[in-house]
Each structure stands twice: as C-alpha cells, then as structure tokens.
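Visitor: Structure for the following, please:
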Amino acid sequence: MTHVKFNHSPLPRLVEDIFNSGWNKYVKDDFLTSDFFTTHPPVNIVETKDAFLLDVVAPGFVKEDFKISADDKAITISAERKAEAKTEGDKQVRREFNFKSFKRSFSITETVDVNRIQAKYENGILKVTLSKKENKQDAPKEIVVE
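Guide: Modelled structure (predicted):
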C-alpha cells in the first residue's frame, strides 16, 4: 500500500496564482520596463510655508509642448512632442530614444490659490509652483464676561 500525502493548504496555490496571473504581467510589463517611466515621468513634490513645489523630470521637451490646467480639486500636467520630420535622403542608422507624450494629475487642497500657479521649464525639469492662499486671520476679539 502506498502512502499519499495531500496538501490542503490554499497558500501555495494562492502564491502561484499571484505570480502566474495578470498581476505578474502588470508588474513586469508596466513597472519593470522603461516604458512606465517614459510615460509617467518622475515627480518630486515639496511643501514650503508659502507653496507646494512640483518638479517634473521631462528632458527633451520645449516649453510649448506642455499644457497645464487646474481647478479647485486637481492640477493636470501633460506634454506632447510632435515627431520630427524626416529629411528625404537621410538614412536612420540608429535610434535609441524617442519622446512620448504623458499626462499626470494631482489632487490639490483648498489651501492652493489656483489663480497664482506658475510654471517654468529649464534644464529638462518643469517646475510648477502652487502658491498657498494667504491666511487672513481676524484680530483677536476680546470677549467680555458678564
């Protein structure tokens, strides 16, 4: 008689499903390839006393390629670079880079003054300044105890 051992634990099957299913494809195809980083440029966000500072790494663009829109809830930054026209007779020997369009949106708080947002593009970095609203505090009011 042969002794057969059964593994009733669902954990090994669950782990196998995670790595062999669409999740693995999603991670491998989007995050681990350079495609993810070229379509979603890295962004640094710093909060100062007076503003939020967004730095978007986007080398190879010109300032006319960017479009920035904002409302009370979000700011959207996008860029699109038109393909370079080929000169007749030129032969492409090697092409290792291209510029892809991107679009990123960020939620903003009610402290941001949408009318005072500024942007500047220099050295491959788009610098967006989201100024905060000025806090106008009322003068302390004296309360008389009766």
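Visitor: C-alpha only now, for contacts and for neighbours.
Guide: Noted.
Visitor: Report the buried residues of stretch 58-68.
Guide: For stretch 58-68, a neighbour-count test (16 or more other C-alpha atoms under 10 Å) marks 58, 61-62, 66, 68 as buried.
Visitor: Now do the same contact list for the residue nearest the centre of the chain.
Guide: The residue at the geometric middle of the chain, judged as the C-alpha nearest the mean C-alpha position with C-alpha atoms, centre = their mean, is residue 104 (4.8 Å). When contacts are counted by C-alpha atoms under 8 Å, 6 or more residues apart in numbering, residue 104 touches 40, 76-78.
Visitor: Just the buried subset of those, please.
Guide: 40, 77.
Visitor: ok, so of the contacts of residue 104, who is nearest residue 12?
Guide: Nearest to residue 12 among the contacts of residue 104, counting by C-alpha to C-alpha, is residue 40 at 34.2 Å.
Visitor: separation between that closest one and residue 132?
Guide: 26 Å (C-alpha to C-alpha, to the nearest Å).
Visitor: Second input sequence below; structure requested for side-by-side comparison:
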Amino acid sequence: MVESNQSASLWPHLYEPFSRIGTKLKNWLAPASDASSSDNAYRITVELPGVTEEDIELTAENGLLTVSGEKVEETEEKGATWYFSERQYGSFRRSFRMPEDADIGKTEAHVKDGVLTITVPRRTPDESQGKKIPVKKS
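Guide: Take a look at the predicted model:
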C-alpha cells in the first residue's frame, strides 16, 4: 500500500516540467494582453518582455489589428563551479477584431518596459453612423 501512494505522488512531479513547457509555448505564440475602452478610445496592452520596438510589427486590415514579431531571449548565469546558458527564439502573433466605431487609421502604439500599449480612437457617433445624402432634383 505504501508503494502505490509513493508512486502516485511521483507521477505529478514527472509531468510538471511538461506543463511548464506548454505555458511557455503559449506565451511565446500569443502573448498575454488586456483590452479596455473609454468614451473616446480603445486601449490594448500586450506583454512583450525582452522584445525591442524594432522586433514588433503592428498591422491593420479589414478591421483586424495584428501584433506580431520575433522574440529572442538569452540567459547566462555563472557560479564558482557551474555555468548555465539558455537561448529561446520564436515568433509571436496576436490579433484583435476592432468594433465598427474604431478609427484604426489614427492608431498609436508605444512600448515601455516590455509592455506595448495600443490606443485606437473611437469615431464620434456622427462619423460612425454614416451620412445622409440629399437627393437633388435635376
């Protein structure tokens, strides 16, 4: 009986490194983000630690705002009797469907401390609802 309890407690420890790999892979392919809105703008923040502004591409097409790029991370640690080096490379991509009143042409983006902040202004109700076109007599 004691052996089965010990082996049962051993199995979760064997799978633990694999669960962390899945989380790392998910974070590399689709970085964490947060979206909010106010009366005059939409704001999206995307966590991109270790990514420089040169490695970020922001595109807009057909109401879809897409953040993509390349992430390169290198870690090196040294001790008196040991040395550890790790390199991770990969591309990421995250897309956001914007509402009809978003003025994507006036989008602004800034990166600071590994966080990309995207601000998309909202059109005024008059601009987003269209215009009435008068019909004239010929």
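Visitor: Looking at the buried residues of stretch 58-68 of the first structure, which are in strands?
Guide: The strands in this structure, assigned by DSSP state E, contain 66, 68 from these.
Visitor: Rebuild the buried residues of stretch 58-68 of the first structure as a markdown table, extending it with distance to residue 17 of the first structure.
Guide: Output for those, formatted as a markdown table (distance: C-alpha to C-alpha, whole Å):
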| residue | distance to residue 17 of the first structure |
| --- | --- |
| 58 | 37 |
| 61 | 42 |
| 62 | 45 |
| 66 | 42 |
| 68 | 41 |
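Visitor: what are the ranges of the strands in the first structure?
Guide: Counting by DSSP E, residue ranges of the strands within the first structure are 43-47, 51-57, 66-70, 74-79, 102-107, 112-122, 125-132.
Visitor: Rebuild those strands as TSV, extending it with distance to residue 28 of the first structure.
Guide: Supplementary listing: the strands of the first structure in TSV, determined by distance: least, C-alpha to C-alpha, whole Å:
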stretch	distance to residue 28 of the first structure
strand 43-47	22
strand 51-57	23
strand 66-70	29
strand 74-79	25
strand 102-107	20
strand 112-122	32
strand 125-132	28
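Visitor: Of all those strands, which one comes closest to residue 33 of the first structure?
Guide: When those are ranked by proximity to residue 33 of the first structure, the top entry is strand 102-107, at 16.0 Å, counting by C-alpha to C-alpha.
Visitor: What is the mean deviation of the closest one from its aligned residues in the second structure?
Guide: Mean deviation of strand 102-107 of the first structure relative to the second structure after superposition (mean C-alpha distance after the TM-score superposition for the first structure): 0.9 Å.
Visitor: angle of that strand against strand 66-70?
Guide: Taking axes from the mean of the first three to the mean of the last three C-alpha atoms, to 10 degrees, strand 102-107 of the first structure and strand 66-70 form an angle of 20 degrees between their directions.
Visitor: against the second structure, where does strand 102-107 of the first structure fall?
Guide: Residues 92-97 of the second structure are where strand 102-107 of the first structure aligns, with TM-score structural alignment as the criterion.
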